[in-house]
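Q: pasting the sequence and the predicted coordinates here, then a few questions.
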Amino acid sequence: MTIPYATRMSGVRPSAIRELLRLGADPEIVSFGGGYPDPALFPMTELSEVFQKLLTGAHTDALQYTESRGLPRLREHIARRLTRDGIPCGADDVLVVQGGQQGMDLVGKLVLNVGDTVVTENPTFLGALISFAPYEPRYAPVRIDEDGMDMDHLEENLARNPGTKLLYTVPDFQNPTGVTLALERRHRLIELANQHNLLVLEDTPYRSLRYEGEHVPTLKSLDTEGRVVHLGSFSKILAPGMRLGWAVAAPDVLEKLGLLKLAADTQCSTLNMAATSAYLDSYDIDAHIADACAAYKHKRDLTLKTLSEALPPSVRFTRPQGGLFTWLTFPTGFDAATFMRDTLLPLAKVAYVPGATFFPGTQEPNHARLSFSGVADEPLVRGLGRLGELLRQELGG
């Protein structure tokens, strides 16, 4: 039988990294691949108590349908947290989504026609590229440095691509590089968005995981014309299996996103929304986040120290102030995917994410993403040490 698939499926392909990461399924592998939070930090006792209370006859509503926008009490909690972060809003300004990933999909569905141009960082979050792919856009990637997206390059790209509809950015501890967009660049980004009639999609799953440096305002808090759709998530600060995030946008935009959400899945899990709301009622999530930040800071510091000692001088890496990632840059001509497949996995049982597929345009194979969040100290030091040994054999130094 031949299925007449829609043309949009031509852009929906398996990720090039999936097969490589499948090779790392061996439990002996030290994997720096997944951007997962550390499961040891999940508040298991508190969530267990919450779910046990909800799964009683007194709370049958926790298993019932509810508002497509999300449980009102949960939206109130989210709105209060966002207001404290400089985004004044109420429950009616919040749409609960299935993690930030669904927010990206809904925004792509909202604005993108075939061939429309999307601006992203270069490199950018692979999940965003996967999310936008069914809508068949073109990309105008913008180079980044230690201060995030280069605004001069953004301005050049917008001039070369009139009619660009959407700008996607991870401004805080970016996935995959770990860099943070500087404040002055945030102001200029908003100015350029106003000038070029852009919708800005601000993705902030790592925002609460800052370990050092000054707090930087969100793009949404600087938004002067209602152009920013702000996405956030409980995945990195509570538990990713809850599959809960949020979108905040101008009323007309949020209304249309809500209609698309209704068409996609009716609503998020009532039980998971009720459990998250009850957790926020009863427990101090800020104290939980502070504990997580202390643990991740230790892992980040140990990672950077070990890389400094182990890597040859020809390999550079970013020094993030928060988040879960650092980004390796190897000499030009080095293929990180080939090295991992042929050398690193078989000889050292170590895995990372090869960086080429994070680039929406011309792929650059001489990069890799390392996630330090889910690796214990001993295997972290051992794995990065073996990585350094093999790279010195390969590259010298």
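A: Everything's here; your move.
Q: when you work out contacts or count neighbours from here on, use the C-alpha atoms and nothing else.
A: Fine.
Q: T326 contacts F173, correct?
A: No - using Cα atoms under 8 Å, T326 is not in contact with F173; the gap is 9.3 Å.
Q: how about the strands in the stretch 151-300 of the chain?
A: Applying DSSP state E, counting those that start in this stretch to the stretch 151-300 of the chain gives strands spanning 166-169, 199-203, 228-233, 245-248.
Q: packing partners of the last one?
A: If you count contacts as 3 or more Cα pairs under 8 Å, 6 or more residues apart in numbering; DSSP states H and E, strand 245-248 packs onto strand 94-97, helix 99-111, strand 228-233.
Q: what comes up buried for the longest strand anywhere in the chain?
A: For the chain, the strand with the greatest residue count under DSSP state E is strand 138-145. Neighbour-count burial for strand 138-145, counted by 16 or more other Cα atoms under 10 Å, picks out R138, Y139, A140, P141, V142, R143, I144.
Q: which neighbours do T326 and F173 share?
A: Shared contacts of T326 and F173 (Cα atoms under 8 Å, 6 or more residues apart in numbering): P320.
Q: against that first model, consider the following:
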Amino acid sequence: MVKFSDFAQTLQSSDIAALLKLTEQPEVISFAGGLPAPELFPIEEMKKVDVAILEKEGRQAVQYGTTEGYVPLREEIAKRMKQAFFVDCKAENIVVTTGSQQALFILSQILVNKDDTVLMESPSYMGAIMAFDPVCPKYTEVPTDDKGMIPEELEKILASDAKVKMIYVIPDFQNPTGITWPMERRKAFMDIINKYDVVVVEDDPYGELRYDGEKLPSLKSMDTQGKVVFLGSFSKIFMPGLRLGWTVANPEIIDKFVKFKQAVDLGTSTFGQRQAAYFINMFDLDAHVTKIKALYAKRRTLMYESMQKYFPEGITFTYPEGGLFTWVTLPAYMDAKEMMPKVIAKQVAYVPGGIFYPNGGNANHFRLNYSNMPEDRIVEGIQRLGEVLKEELR
């Protein structure tokens, strides 16, 4: 018998995972995943990109690369950080990662010890919870409203817990709620952070996907003490299968980050990094992002209007200004996880909300994704979901 580590013995398949497996069937209208629209993947352009890479760089393009990442791509990321997130940085401040998920794992490993405290929004991204779990932290959920973390509550926690090592936040179009922190909330948050010895991980995979209103400065752009680590991603603005993310941080964190990443994978795909860099130089990534935004904005509005039409009274939901998700709140007595088999019987799927809370509870929520399904299936799926909700309401 294999003797697994203590942590490995805690790993179990969840009943939710078993239910979500059913959503892979083509007849299921799935609002469960955070999947981009595949019809927007630039396949024809990528054929030309691949040929250009191999003609120009040949075998060097598939050789090992540095752990930090392909320099031309890091230079393009530095330009994008300035343009899209208002952050002045250089290539040496950037590490290319195998998706943002890898960065979350590495940051928890280099910043957090067992039983240290990690602060998160309530709710927060379940993938971050999964990435942090191996270090066995204590999670404290900071009370959160429709504008993000409540500053007064955050300060109370920081003042009372000396073991807080890391704060994880998604200020733009948060996963799972879709909410965005307004400017005054960002300023208040940074004013508090500047008083404490703590690292902030700002995860921003959706920041360029704004459909309404004006782009707000990232927390990293307001960081005067090097406390904010910024995570960006090509998954939502380009192609998720390339698994390309990036981390921007101060030199001290970058040094430890790179050393740990060397142990994890030596380096992110050298060819994949070139694919992104060449695409940026050969084609117009901004025009591609504009196309994505137009489609997702249409689907966001259609889902919202469909929920208004088909959901019964007593059910509330967010209207995100961007990103991929809306958050549905049921009456307190209802359990979205218990309701899920009835929804899947109607060949519709969502993600029940309890798994987005690191300390559990809050079963009366679920997350819906609107980016992946075509318009007719969004309307049909929301109508079917509305039928189940009407049956379940007392």
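A: Done, it's in. Since the structure is predicted, the reported quantities are computational estimates derived from the model, not experimental observations.
Q: ok, back up a step: name the stretch among the helices and strands packed on strand 245-248 of the first structure that sits most buried.
A: strand 94-97 (a mean of 28; mean count of other Cα atoms under 10 Å).
Q: contacts for that strand, please.
A: 69-70, 75, 78-79, 103, 243-249, 254, 258, 261, 267-268.
Q: for L295 of the second structure, which non-adjacent residue is closest in space?
A: S371 (8.0 Å; Cα to Cα, 6 or more residues apart in numbering).
Q: packing partners of the longest strand of the first structure?
A: strand 117-122, helix 151-160.
Q: that strand vs the second structure, average offset?
A: Comparison of strand 138-145 of the first structure with the second structure after fitting gives an average deviation of 1.1 Å (mean Cα distance after the TM-score superposition for the first structure).
Q: picking that back up, for the helices and strands packed on strand 245-248 of the first structure, give me CSV that also has distance to R188 of the first structure.
A: As requested, those are arranged in CSV below (distance: least, Cα to Cα, whole Å):
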stretch, distance to R188 of the first structure
strand 94-97, 26
helix 99-111, 23
strand 228-233, 14
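Q: compare the ones you listed and give me the one nearest T303 of the first structure.
A: strand 228-233 (25.2 Å; Cα to Cα).
Q: comparing the closest one with the second structure, how large is the average distance?
A: Mean for strand 228-233 of the first structure is 0.3 Å (mean Cα distance after the TM-score superposition for the first structure).
Q: contacts for that strand?
A: Outside strand 228-233 of the first structure, the residues that reach it (Cα under 8 Å, 6+ apart) are 99-100, 103, 199-205, 219-220, 244-250.
Q: circling back to that earlier point, so can I have JSON lines of the helices and strands packed on strand 138-145 of the first structure showing mean neighbour count and distance to A6 of the first structure?
A: Below are these laid out as JSON lines (neighbours: other Cα atoms under 10 Å; distance: least, Cα to Cα, whole Å):
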{"stretch": "strand 117-122", "mean neighbour count": "24", "distance to A6 of the first structure": "21"}
{"stretch": "helix 151-160", "mean neighbour count": "16", "distance to A6 of the first structure": "30"}
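Q: report the mean deviation for stretch 291-299 of the first structure after fitting onto the second structure.
A: Mean for stretch 291-299 of the first structure is 0.3 Å (mean Cα distance after the TM-score superposition for the first structure).
Q: ok, and what's touching that stretch?
A: Under Cα under 8 Å, 6+ apart, the answer for stretch 291-299 of the first structure is L41, L209, R210, Y211, I237, G322, L324, F372, S373, D377.
Q: export these as CSV, with columns for neighbour count.
A: CSV is the format used below for these (neighbours: other Cα atoms under 10 Å):
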residue, neighbour count
L41, 17
L209, 22
R210, 22
Y211, 19
I237, 23
G322, 25
L324, 29
F372, 30
S373, 25
D377, 14
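Q: just the ones of those residues in helices?
A: Mapping the contacts of stretch 291-299 of the first structure onto helices (DSSP state H) picks out D377.
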